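Enquirer: build me a model from this:
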Amino acid sequence: EHDEDMIRSADHIIELGPGAGAHGGELIAQGSLEDVMAEENSPTGRWLRGTGRYAAIRNRARNPLGMERRIIVKGAREHNLRNVDVEIPLGMLVAVTGPSGSGKSTLVDKILKRSLARTLQGAKAIPGEHDQVEGVEHIGRLVVVDQAPLGRSPRSNPATYTGAFDHIRALFAQLPLSRQRGYSAGRFSFNIKGGRCEKCQGGGALRIDMHFLNDAFVSCDSCGGRRYNRETLEVTYKGRSIADVLNLTAEEAGEFFNKVPRLSPLLSALCEVGLGYLRLGQSANTLSGGEAQRIKLAAELAKTSHDGVLYLLDEPTTGLHHDDVKVLLRVLQRLRDAGHSVLVIEHNMEVIAESDWVIDLGPGGGRHGGEVVAVGSPGDLISEKDSPTGKWLAKAERDVEKSQSFS
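Expert: As a prediction, this is how the structure comes out:
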């Protein structure tokens, strides 16, 4: 569990860590809430004590001039939305908040996203009922960053999705032994014939039909799970074969390829989003939704885009620990600082507190929602009596003050 209220209500807490992947696997703390909060080395304890939380509740918009460049959704009336007009400033980190069922996903996903996708990308999905969306000319590109798997094939991995593998294969194709043998970059792909192991067809594992049970997978006895044939593995860069490289973590690969300009930004981006522990060749179907989402963000970070991108994210903090939320926030703020716009549907108070602008829907869910209750900076919402999110922000501030007095 990551939810604070659930953790605070638990009779006994067991915390693992201190990090993820190779940096985790240790018992950090266990016991009552008070025991964990008193543990100095506990990331969860620090979080529960309130260290560094809500320190940046914004009392005003980061860039008021951003209101001059904005998107306006007019007459939104799909589902429970009550013919509302919503102004979304660009060049900011904007949070759409409100109780479950208040109309957040309807507004952002069914109306705004679909309308922009039809205009900018020629998509066919029909937007929800509304009059019009103004300000589309301010957006050069629409990017939806969700927690869906990286691809339909389990062969997708962090290296292929970010484009790092293209540069790695090109590098191996330029090595002396590759030139001598006439190997192209395609030789180092595990998806096509030539360099891959044909027994497992580059998968590294063999499927065993278990009839009425789920299929089982065992390591390929021909390549030993390395995906490639013997001749391909004979080509090495700084002593490592292509299979060895795919087994490196993003952090290790960053050091290994630190003199390769085209690779460094991609690998650095994976580390920056907190995924330095992932192996480059790790199958996409073993990644969590949060990991898949951050890989997509890493791919965006590595791009040099100047066309005013609008990033849409639906509850990006789902399944993330507080430490991961902080990493995610830094990434979203970096995209904003690069001149892009970030729009998130969010319940997490720490993300809302550090947003530049908040659009609060409500006041309740279903037929009790569908209205714009409040707009403004997080600090503005605290003073709004009718804003459910404002009340939670005020409570969060008080809770942190109490927790900090505990420490």
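Enquirer: from here on, just use CA atoms for contacts and neighbour counts.
Expert: Fine.
Enquirer: mind listing what Ser162 touches?
Expert: No, residue 162 isn't Ser; it's Thr. When contacts are counted by Cα atoms under 8 Å, 6 or more residues apart in numbering, Thr162 touches Leu266, Ile295, Lys296, Ala298, Ala299.
Enquirer: for Pro176, the count of nearby residues, please.
Expert: With neighbours defined by other Cα atoms under 10 Å, the count for Pro176 comes to 14.
Enquirer: and if you look at the one 4 residues further on?
Expert: Counted by other Cα under 10 Å, the residues lying close to Gln180 total 9.
Enquirer: now for the contacts of Thr162, which pair is the farthest apart?
Expert: The largest separation in these, counting by Cα to Cα, is between Leu266 and Lys296 at 11.3 Å.
Enquirer: hmm, back to that, the contacts of Thr162 into a markdown table, with extra columns for distance to Ser405?
Expert: Shown next, in a markdown table, are the contacts of Thr162 (distance: Cα to Cα, whole Å):
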| residue | distance to Ser405 |
| --- | --- |
| Leu266 | 42 |
| Ile295 | 38 |
| Lys296 | 39 |
| Ala298 | 38 |
| Ala299 | 41 |
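Enquirer: could you also give me the structure for this second sequence? I'd like to compare it with the first:
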Amino acid sequence: MKPLLTLAARSAWNRRFTLMLTVASIALATLLLMGIERLRTDLRANFTAAVSGTDLIVGARTGSTQLLLYSVFRIGAATNNMGWASVQALAGHRAVAWVVPLSLGDSHRGFPVLGTSAEYFERFRYGDRQALRLAEGRAFAAVFEAVLGADVAEQLGYSLGQRLTLAHGSGDLVAEHADKPFVVTGILARTGTPVDRTVHISLQSMEALHIDWMGGMQIPGLGMTPERLRTMELQPKAVTAALVGLKSRAAVFSVQRWVADQRSEPLMAILPGVALDELWEVVGVGEKALLAMSVMVGIVSLGGLVSVVLAGLNERRRELAVLRAVGAGPRQVMALLALEGAMVTLAGALLGLLLALGLTAALGPWLQARHGLVIGWGLPSAEQWALFGAVVATGWLASLLPALRAYRLSLADGLSPRI
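Expert: Next up, the predicted model:
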């Protein structure tokens, strides 16, 4: 076996320039397959880990996916708000253990601002029911105090005691609340969720920001100083959504129906897990399309391997005939070509694996900083190893076609040159 392996390696090296293109195409196919699989699994983990321990999310009646996106992932905007009276009624329901209101709409240098209660830091869970933890400082305790997510503090270079101003709205069309500066009192430990990219303030602070605003603009002549606002009763009139925890999971559907039956305003309650599955079904369409494209690239690459080996057979007839003449049987010649194909496929697959790991390590920090996606760069998962094995096995099977043809060539075929 060792002499055959050495011969196959030397034969492949002799045709290295031709086979390098095949190796590169197989590496590209492996890179796409394993990269998409890594992205798919890590994206699902990011989505799933974004919120846990919350039984219901309540907001204005809209699509369940849309409510999940803007309340948990800070993507998009609410079509309507939820009145404060509804929040109080929900908190007073006999089956409800706690309610954490959320108020969105403002931003700071591209990062979303979340107005909430201090209970948010105690009740909110992510991943495997992990609680939020302050890396530095403390939670907000007064108006015009802010707690930053890890990405906000890192990317903007903020520290405790930093003064900052928030903007009304998000995107390109924003108006600064320049007359109402905030001070940073705390920085949260990294979670790998949208919390890292959020500026947290109290509901009273959110109300204070907009008490002298109307229609997205400050009312002329009605500007209020921060000192005056601190002495006022800043009861919020409405919020964007609310996270709800129940005393018993068995009551989830009854509370959901109770919310839907409210006549004061049209509301809806969604189960985060169910909404996440619906969201993943939408995302899954693009995922499947990318995976199908990767498979097609892999098929084309392996087809190129077969074509290269088949085309080389005509040039190697004399070489194979000489091997037969010195004692190699048809099976050894067939094994030689199969080994060459397996070695080329394995080289391409290993190169693709290394490229996938390298790109993941290089792009991981950028994806986390720009989009809040945590992409792991460790060893491949079981599914990724299965894809790697499938590429190698398929390449070896594809190389059997030219090997079978070489098996059928007679000894005289290569020793009698055709004119």
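Enquirer: TM between them?
Expert: For this chain pair, the superposition-based TM-score is 0.20 by TM-score structural alignment, normalised by the length of structure 1; 140 aligned residues with a Cα RMSD of 7.1 Å.
Enquirer: sketch out the strands for the stretch 251-400 of structure 2, chain order is fine.
Expert: In the stretch 251-400 of structure 2, the segments counted as strands under DSSP state E, counting those that start in this stretch are 267-270.
Enquirer: quick one, helices of it?
Expert: In the stretch 251-400 of structure 2, the helices defined using DSSP state H, counting those that start in this stretch lie at 252-260, 272-315, 317-325, 330-371, 382-408.
Enquirer: with mean neighbour count added, can I get those in CSV?
Expert: Below are those laid out as CSV (neighbours: other Cα atoms under 10 Å):
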stretch, mean neighbour count
helix 252-260, 16
helix 272-315, 17
helix 317-325, 18
helix 330-371, 20
helix 382-408, 19
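Enquirer: so for Gly83 of structure 2, which of these sits nearest?
Expert: Among the helices of the stretch 251-400 of structure 2, the nearest to Gly83 of structure 2 by Cα to Cα is helix 252-260 (12.9 Å).
Enquirer: give the other helices and strands that the closest one contacts.
Expert: Judged by 3 or more Cα pairs under 8 Å, 6 or more residues apart in numbering; DSSP states H and E, helix 252-260 of structure 2 is in contact with strand 56-60, strand 267-270.
Enquirer: rewinding a little: in helices, which of the contacts of Thr162 of structure 1 fall?
Expert: Among these, the members falling in helices (DSSP state H) are Leu266, Ile295, Lys296, Ala298, Ala299.
Enquirer: from Cys271 of structure 1, how far off is the last one?
Expert: Noted for Ala299 of structure 1: a distance of 12 Å to Cys271 of structure 1, by Cα to Cα, to the nearest Å.
Enquirer: re the thing from before, and which of the ones in helices among the contacts of Thr162 of structure 1 is nearest Val331 of structure 1?
Expert: For these, the nearest to Val331 of structure 1 is Ala298 (8.5 Å; Cα to Cα).
Enquirer: which secondary structure element contains the nearest residue in space to Leu339 of structure 2 that is not next to it in sequence?
Expert: Of all residues not flanking Leu339 of structure 2 in the chain, Ala8 sits nearest, at 6.4 Å (Cα to Cα, 6 or more residues apart in numbering). For Ala8 of structure 2, the host element (DSSP states H and E) is helix 2-14.
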